[in-house]
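Participant: sequence and predicted structure are below.
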Amino acid sequence: MASAAPLVDRAGVHLLRNLGPRSAAMLADAGIETVGDLRAIGAAGAFRRLRFMGGNPSRSLLWAMAAGLQGRDWRALDEAEKAALEAALLD
């Protein structure tokens, strides 16, 4: 039986706006391969996992993941959205 997950959730993270091959490879190394994987863990959760695995992800990647899940350019995030993402890293 086919998965009930929407097609977009089964797509690779490399198809998200803002995420290129290098970001997708970092996420795959952390076990986050699909849009659904990223949506489930969230941008802050993915960022924490990358750091836990010894990576040094930039804040730009945090913003890129969050905005990408919304279909937005990361530069469109306002300061309040960025601050909320920063706060989510502390949860």
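Facilitator: That came in fine, so what should we check first? Numbering: from 1, shown residues only.
Participant: only C-alpha atoms for contact and neighbour calcs from this point on.
Facilitator: OK.
Participant: which non-adjacent residue is nearest the residue sitting nearest the centre point of the chain?
Facilitator: Nearest to the geometric centre of the chain sits M65, at 3.3 Å (C-alpha atoms, centre = their mean). Closest residue in space to M65, ignoring its immediate chain neighbours: A43 at 5.4 Å, by C-alpha to C-alpha, 6 or more residues apart in numbering.
Participant: and for the one you found, the neighbour number?
Facilitator: 23 (other C-alpha atoms under 10 Å).
Participant: and it, which of the three is it?
Facilitator: Assigned state for A43: helix (three-state reduction, DSSP: H, G, I helix; E, B strand; the rest coil).
Participant: about what we covered before: the helix or strand containing the residue nearest to the centre of the chain: which residues count as buried?
Facilitator: According to DSSP states H and E, M65 maps onto helix 59-69. For helix 59-69, a neighbour-count test (16 or more other C-alpha atoms under 10 Å) marks L61, L62, W63, A64, M65, A66, A67, G68, L69 as buried.
Participant: before we go on, here's another structure to hold up against the first:
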Amino acid sequence: MSDAAIDTLTGIGPVTQSRLADAGLRTVGELRSMGSVEAYRRLKFMLPRQVSLNALYALEAALRGCHWLDLPQDVKVALQQQARIIDEAFRRGGVARCSL
């Protein structure tokens, strides 16, 4: 696991770095271990109106070492599907912890 700060990744600016830190992610290794989709899920639930699909693209691209515009189309489609699932879960209010 890399102890390098997240801001060493291309495409991760100070706002995203701060948001990731608030979500408990401070190093490249932590982000890599969690993955872009789970990191996006955490950010989306923390800041639903401020976190968009572009954040998910940026996280994935940063982990791949490229610009988000250069992500392969099939990767973007897969990320879009994951974002829709996360958005739907947010609108439903998450999963009930127990049934009565």
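Facilitator: Yep, it's here. Only a predicted model underlies this, so the values are computations on that prediction, with no experimental measurement involved.
Participant: right, and the helix or strand after the helix holding M65 of the first structure?
Facilitator: Next helix or strand after helix 59-69 of the first structure toward the C-terminus (DSSP H and E): helix 79-88.
Participant: and that next one, which stretch of the second structure?
Facilitator: Per TM-score structural alignment, the counterpart of helix 79-88 of the first structure in the second structure is residues 73-82.
Participant: kindly report the same for stretch 35-54 of the first structure.
Facilitator: With TM-score structural alignment as the criterion, stretch 35-54 of the first structure aligns to 28-47.
Participant: can you give me the end-to-end span of the matching stretch?
Facilitator: With C-alpha to C-alpha, to the nearest Å as the measure, the ends of stretch 28-47 of the second structure fall 21 Å from one another.
Participant: how about stretch 23-36 of the second structure, which residues are buried there?
Facilitator: Neighbour counts over stretch 23-36 of the second structure (16+ other C-alpha under 10 Å) mark L25, R26, T27, V28, G29, E30, L31, R32, S36 as buried.
Participant: hang on, the fifth one packs against L9?
Facilitator: If I follow you right, that is G29 of the second structure. No - using C-alpha atoms under 8 Å, G29 of the second structure makes no contact with L9, being 11.0 Å away.
Participant: how close does the alignment partner in the second structure of the residue nearest to the centre of the first structure sit to G65 of the second structure?
Facilitator: Under the alignment (TM-score structural alignment), M65 of the first structure pairs with L59 of the second structure. The gap separating L59 of the second structure from G65 of the second structure is 10 Å, by C-alpha to C-alpha.
Participant: Q50 of the second structure now?
Facilitator: In terms of C-alpha to C-alpha, Q50 of the second structure sits 24 Å off from G65 of the second structure.
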